[in-house]
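1. Only the shape, not the letters, is given here:
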């Protein structure tokens, strides 16, 4: 049963930027390797993707630091090679998400942003009561993911 719009928790908004010591082309070559994602990101409990192209879909589960698992389907709705991946997210959280790459001196800048609203009633109830704890859990996953991807980038740059 879905949460009514009036009772829904506010979206979780995220907008961060990182600089990586590889070109946007090298970064892109890595993220096209969707089959490697489960090896890079150990918090993915399940992962099934059919590549990186407009219309591609990925279905996965994320194990959070707190005792819950989030289930998602992500569909690529916009794709500009070496520059933009725009998606829609559905599942326990829903909304738009976007990755933007920009070539900068010494590498590329990656901006990741989303506004995801809980659609799972239990997560929605929790978000209204312990939102800071859920935000902390989210930030732990993102930090781990960036750290793990930095290791992949470093190995690829050698």
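-> Done, it's in. The structure displayed is predicted, hence computed values, not measured ones.
2. hey, let's count contacts and neighbours off CA atoms from now on
-> Will do.
3. and the gap between residue 140 and residue 68?
-> 14 Å (C-alpha to C-alpha, to the nearest Å).
4. swap that for residue 75, please
-> Distance, residue 75 to residue 68, using C-alpha to C-alpha: 23 Å.
5. sorry, back to before: and residue 140 and residue 68? Which one has more around it.
-> For residue 140 versus residue 68, neighbours defined as other C-alpha atoms under 10 Å are more numerous around residue 140 (13 against 9).
6. secondary structure element for the more buried one?
-> Using DSSP states H and E, residue 140 falls within helix 121-157.
7. Also residue 62?
-> Per DSSP H and E: residue 62 is located in strand 57-63.
8. Could you list every helix and strand in contact with that strand?
-> For strand 57-63, the packing partners by 3 or more C-alpha pairs under 8 Å, 6 or more residues apart in numbering; DSSP states H and E come out as strand 44-49, strand 69-80.
9. Could I get the buried residue list for the longest one?
-> With burial defined by 16 or more other C-alpha atoms under 10 Å, the residues of strand 69-80 counted as buried are 70-77, 79.
10. repeat for the shortest one
-> Burial within strand 44-49, assessed by neighbour count using 16+ other C-alpha under 10 Å, is assigned to 44, 47, 49.
11. Also stretch 28-37?
-> Buried-residue list, stretch 28-37, by 16+ other C-alpha under 10 Å: 28, 30, 34, 37.
12. Just send those residues back as CSV, with secondary structure too.
-> Shown next, in CSV, are the buried residues of stretch 28-37 (DSSP: H, G, I helix; E, B strand; the rest coil):
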residue, secondary structure
28, helix
30, helix
34, helix
37, helix
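13. okay, pairing it with this:
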């Protein structure tokens, strides 16, 4: 196996696909409104440490979950469609790829329940994470799952609070 084959194999270990489903007891429009206000994420999603706007369509988020490192991700809006319940961004920085929220009504009459689907395809660019990707892949996936679980809980609590909180 030559050097380029080993590098290609290593690169495959640095690619991730994530999918999370958040079932929330709030109307889809309210969930969508909260998810599109990315600058507010740190107030309800503790792993999103801070968000710094770059311009009207771009911001940089600093994220740290269970593992002892912080990643920096710059997100640029690609799609914002409240009618279809879609939010999509291109990602750069320590992660390169894209992320998308799809917000839909969930079951039952009244429209007070929502399913928010989060999808993400990224390649790790953070140097330490990239070096550790092959042996630590299961740990990175668990770290992401724990972060998403905390995000769902944080958003559910925010949505259950007073209306002006959203």
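-> Yes, it's here. Since the structure is predicted, the reported quantities are computational estimates derived from the model, not experimental observations.
14. about what we covered before: now the helix holding residue 140 of structure 1 on structure 2. Mean distance?
-> Taken over the aligned residues, the distance from helix 121-157 of structure 1 to structure 2 averages 1.4 Å (mean C-alpha distance after the TM-score superposition for structure 1).
15. Run the chain-centre distance for that helix.
-> With C-alpha atoms, centre = their mean, to the nearest Å as the basis, helix 121-157 of structure 1 stands 9 Å off its chain's centre.
16. Hey, what's the angle from it to strand 57-63? Just curious.
-> If you take axes from the mean of the first three to the mean of the last three C-alpha atoms, to 10 degrees, helix 121-157 of structure 1 sits at 100 degrees to strand 57-63.
17. and residue 43 of structure 2, what pairs with it in structure 1?
-> For residue 43 of structure 2, the aligned residue in structure 1 is residue 39 (criterion: TM-score structural alignment).
18. on that earlier part again, closest to residue 117 of structure 1 out of the helices and strands packed on strand 57-63 of structure 1?
-> strand 69-80 (12.2 Å; C-alpha to C-alpha).
19. mean shift between the closest one and structure 2?
-> Strand 69-80 of structure 1 sits 0.7 Å off on average (mean C-alpha distance after the TM-score superposition for structure 1).
20. Please name every helix or strand in contact with that strand.
-> strand 57-63, strand 84-91.
21. Go again with 10 Å.
-> The contact analysis (3 or more C-alpha pairs under 10 Å, 6 or more residues apart in numbering; DSSP states H and E) places strand 69-80 of structure 1 against strand 44-49, strand 57-63, strand 84-91, strand 93-104.
22. could you say what helices and strands the last one packs with?
-> Just to be clear, that refers to strand 93-104 of structure 1. Against strand 93-104 of structure 1 (3+ C-alpha pairs under 10 Å, 6+ apart) you get strand 12-20, helix 24-31, strand 69-80, strand 84-91, strand 107-118.
23. so where is the last one in structure 2?
-> Mapped onto structure 2 with TM-score structural alignment as the criterion, strand 107-118 of structure 1 occupies residues 113-124.
24. residues of the matching stretch that come out buried?
-> So for stretch 113-124 of structure 2, counting by 16+ other C-alpha under 10 Å, buried means 113-124.
25. if we can go back for a sec, output the helices and strands packed on strand 69-80 of structure 1 as CSV; include the columns distance to residue 149 of structure 1.
-> Formatted as CSV, those follow (distance: least, C-alpha to C-alpha, whole Å):
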stretch, distance to residue 149 of structure 1
strand 44-49, 13
strand 57-63, 16
strand 84-91, 17
strand 93-104, 14
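26. Looking at structure 2, name the residue matched to residue 135 of structure 1.
-> Aligned partner of residue 135 of structure 1 by TM-score structural alignment: residue 141.
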